[in-house]
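**Student:** What shape does this take:
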Amino acid sequence: MAREAARQLARGQHALLLARPLSQLAVEFFCDLADHERCARWVREVLDAPGRAVGEAARANAVRISDRLRVPANADLRGARLAGEDLSHRDFSGVDLTDADLTDARLIDANLSGALLRGTRLTGARLDRADLSRADLTDANLSRARLTRADLRGALLTGSRWHRAALIDVTMDDEVRSAPELGTAAIAPGMPVDAGFRPSAVGVPYGFGMRTGRLPEPIAYSADGELLAVGSEDGSILVCGADDGRAVRTLQGHEGRVYAVKFRAGVIATGGSDGAVRLWDPVTGACRHHLRVHPDGVWPVSFDAAGTLLATGDREGLVTVWDVATGEPVHRMPGHTAPVYTAVHGPNGLLLTGDASAKVRIWDMATGYCVREIDGHQGAVYRVRFSPDGTLFATADRGGPGQGGTVRIWRTADARLLHEFTGHTGRIYVLDFHPDGNLPPGVSRGEGLPWSGGCVHHARTHPGCRQCHPTRRNRHTVGPWQSRTRTRTQTP
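**Tutor:** This is a model prediction of the structure:
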């Protein structure tokens, strides 16, 4: 009977529902088989009908079906795994869905008024015509969610995430409309719609060379990992979703290839061969500031941890620190006598820089003065990095004639040299510390060695592959190192 009643409802017929009251078991089966939107529509028609327009059997069935579609307010759905479920037209008013997983769920016409949705994952959920009035969405994730004609009046949005969410003709009060959490959502009406084109070629397809004069860093993730920004050969920057690569917008303004991209909360910095750094709003795509650095191009571009200061270096050896909010220079710091290849902010207001003449400098950001100059490198210093706790820093150089580059570990407090790691057969262009502070890997042309006092792995890339390294003339290997043994333990 339940199956036939569901089939009749799908055809717009209601004979069985009108003829006799269904048992509670039959109602359970019927609601599992029938389309919920059609059920809800029929229930409204019956219960809203005046007087004796419908019989008692139909009214009894409508009440039972309504109760079946409604989730009891005292239901405990905390942490429930409902990803991808179709929960449309259900009544969740007042229900506790704290930390539930509703990723990609369909909640069309769902009643979530007063529901507890603290920390709930609603990523990619469909919430068209959903009632979220007075819902507690504290720390909820609604990234990529779609809300068309939904009701958000009185909702609590503290700490919620709305990256790439679409709010179309949503009913909101002034407090919700002004919530900073909605700053990363697309709201219509209310936000301009801009047409844009993808870059003609994404990425900067070459590495270091004196003609290009760069160590490209054209890719950066946003702090939350939601977005990826990629600099391009034609001077544009593609901002796309990190999960699916779908284009969000294209930033346009540079007049030459973009080989430096850095991301911080609320701001993207890009450096190009046109000699400029641009600071962008990642939500609106507006260029906030245009910083003119050097006609021959910008070399390193580096944010501090808070994203309030930006350091740049140029071909003449000048290091400039900029105020991100105003776009004005805070310090102009001469001292290097060769092109500055690398710059990185560290703890306690320090800035570390390295240049083409084998010099490394430590700067005090409070005063703009150089507090230490460090010698002892062989050839250009291509990369410097602080350890996660800031107590150490690492440098990587070109190496002497006929020699590969060397990774050196220094103590930040007094710039004392602690370790020298040799083993690369080429120049070392890239290095970084492992998050636990133990392994600063270095990558030369095609080769990388992970270190922790000694080399722990020796990884080789594809011979002759231009994507793995800038030229085809070098050996092709990579490495992390082990700091306590200072011996290479594996060589594939």
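**Student:** contacts, neighbours, all on C-alpha from now
**Tutor:** OK.
**Student:** now residue 289: how far from residue 325?
**Tutor:** 9 Å (C-alpha to C-alpha, to the nearest Å).
**Student:** With neighbour numbers in mind, choose between those two.
**Tutor:** residue 289 (17 against 13; other C-alpha atoms under 10 Å).
**Student:** so how far is residue 270 from that one?
**Tutor:** 11 Å.
**Student:** Quickly list what's touching both of those two.
**Tutor:** Residues touching both residue 289 and residue 270 (C-alpha atoms under 8 Å, 6 or more residues apart in numbering) are 278-279.
**Student:** count of neighbours near residue 189?
**Tutor:** Counted with other C-alpha under 10 Å, residues neighbouring residue 189 total 11.
**Student:** Name the nearest residue to it, sequence neighbours excluded.
**Tutor:** Among residues not flanking residue 189 along the chain, residue 169 sits closest, at 6.4 Å (C-alpha to C-alpha, 6 or more residues apart in numbering).
**Student:** Please apply the same query to residue 408.
**Tutor:** That would be residue 420: by C-alpha to C-alpha, 6+ apart, it lies 4.5 Å from residue 408.
**Student:** Check which helix or strand the one you found maps to.
**Tutor:** Secondary structure assignment for residue 420, by DSSP states H and E: strand 416-421.
**Student:** and for comparison, fold this next one:
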Amino acid sequence: MNYLPLAWVLLVFNAHADDTEAPLTLNGCVIAESSQCPGADLRGAQLANQDLRKMNLSGADLRGADLRHARLDLANLEKARLQGANLTRASLQQSNLRLADLTNTTLKAVQAWGLFAQGAQFQGADLSAAYLQFSRLSGARLHDANLQAADLEMAWLSKADLKGADLRDANLQEAKLGESNLEQANLSGSRQHYGNFQGANMQGCKGCPESWE
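**Tutor:** Below is the predicted model of the structure:
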């Protein structure tokens, strides 16, 4: 029987060991699925393409973080600070962003089906081409937000503040916008079939449905 030299065995073992990298750790927070990092300081963190699914990041400071293409499905980001962060094409399906601050955050083309973001702050945020079907945005503040071509079908936007928001070419089919503020918003070219605009403020709105006045 032939045996491999011990040196070769050790070489192969070490090669496999090198292939198994330890998860990224930042300020004591392990960046991995289901990790517990409430209140973590992740300002300016480079987290593009990282797997953050089901992570507990409630109250975390992610201001200016790079989260492009990151997977954040089912993550808890309640009351997190995400001002100026870049989440372009990130996945946020059924994530919890209640009361989070996403002022001036980039959320282009995010996949956020069933997102929970009641009372969240989105002033000046870029949500163009975002997939937000069935998302909960009741009471959210979206002053001057860019929602051009966003898919908001069946989304809950009751009492949301959309003053000056850009909703051109957005899909608002069956969206619930009752008692929302659409002052100075632009809904030109948007799809509004079966949408609910009852009690909405449409002063100076472009493209708002006249039948709800």
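**Student:** quick one on the thing from earlier: next helix or strand past the strand holding residue 420 of the first structure?
**Tutor:** Counting by DSSP H and E, the next helix or strand C-terminal to strand 416-421 of the first structure is strand 428-431.
**Student:** so where is that following strand in the second structure?
**Tutor:** Using TM-score structural alignment, strand 428-431 of the first structure corresponds to no residues of the second structure.
**Student:** next SSE after that strand?
**Tutor:** strand 442-444.
**Student:** Mind telling me which residue is nearest the centre of the second structure?
**Tutor:** Closest to where the C-alpha atoms of the second structure average out (C-alpha atoms, centre = their mean) is residue 92, at 5.1 Å.
**Student:** Now for the counterpart of that residue in the first structure: which residues touch it?
**Tutor:** Correspondence of residue 92 of the second structure to the first structure, assessed by TM-score structural alignment: residue 127. Shown in contact with residue 127 of the first structure (C-alpha under 8 Å, 6+ apart): 106-110, 145-148, 150.
**Student:** Now do the helices in the second structure.
**Tutor:** Taking DSSP state H as the test, the helices found in the second structure are 6-19.
**Student:** hmm, back to that, my read: the residue nearest to residue 408 of the first structure touches residue 396, true?
**Tutor:** No. Counting by C-alpha atoms under 8 Å, residue 420 of the first structure stays clear of residue 396, with 10.0 Å between them.
**Student:** Do a quick rundown of the strands in the second structure.
**Tutor:** 25-26, 29-30 (DSSP state E).
**Student:** Now tabulate these in a markdown table and tack on mean neighbour count.
**Tutor:** Output for the strands of the second structure, formatted as a markdown table (neighbours: other C-alpha atoms under 10 Å):
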| stretch | mean neighbour count |
| --- | --- |
| strand 25-26 | 12 |
| strand 29-30 | 18 |
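**Student:** Residue 111 of the first structure and residue 40 of the first structure: what is the separation?
**Tutor:** To residue 40 of the first structure, residue 111 of the first structure is 12 Å away according to C-alpha to C-alpha.
**Student:** ok, back up a step: what sits against the alignment partner in the second structure of the residue nearest to residue 189 of the first structure?
**Tutor:** For residue 169 of the first structure, the aligned position in the second structure is residue 134, judged by TM-score structural alignment. Residue 134 of the second structure is in contact with 113-115, 152-156, counting by C-alpha under 8 Å, 6+ apart.
**Student:** Using neighbour counts, trim these to the buried set.
**Tutor:** 113-115, 152-156 (16 or more other C-alpha atoms under 10 Å).
**Student:** Pretty sure residue 64 of the second structure sits against residue 101.
**Tutor:** No. With contact defined as C-alpha under 8 Å, residue 64 of the second structure and residue 101 do not form a contacting pair (12.0 Å).
**Student:** Give the intersection of the neighbour lists for those two.
**Tutor:** Residues touching both residue 64 of the second structure and residue 101 (C-alpha under 8 Å, 6+ apart): 82-83.
**Student:** These two: which is more packed in?
**Tutor:** Legend: neighbour count by other C-alpha under 10 Å for residue 64 of the second structure and residue 101, higher for residue 101 (27 against 20).
**Student:** I'd like the distance between the aligned residue in the first structure for the more buried one and residue 154 of the first structure.
**Tutor:** In the first structure, the residue matched to residue 101 of the second structure (TM-score structural alignment) is residue 136. From residue 136 of the first structure over to residue 154 of the first structure the distance is 9 Å, taken as C-alpha to C-alpha.
**Student:** got it, and residue 340 of the first structure?
**Tutor:** Separation of residue 340 of the first structure from residue 154 of the first structure (C-alpha to C-alpha): 53 Å.
**Student:** quick revisit: would you turn the strands of the second structure into CSV with distance to residue 57 of the second structure?
**Tutor:** Below are the strands of the second structure laid out as CSV (distance: least, C-alpha to C-alpha, whole Å):
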stretch, distance to residue 57 of the second structure
strand 25-26, 13
strand 29-30, 10
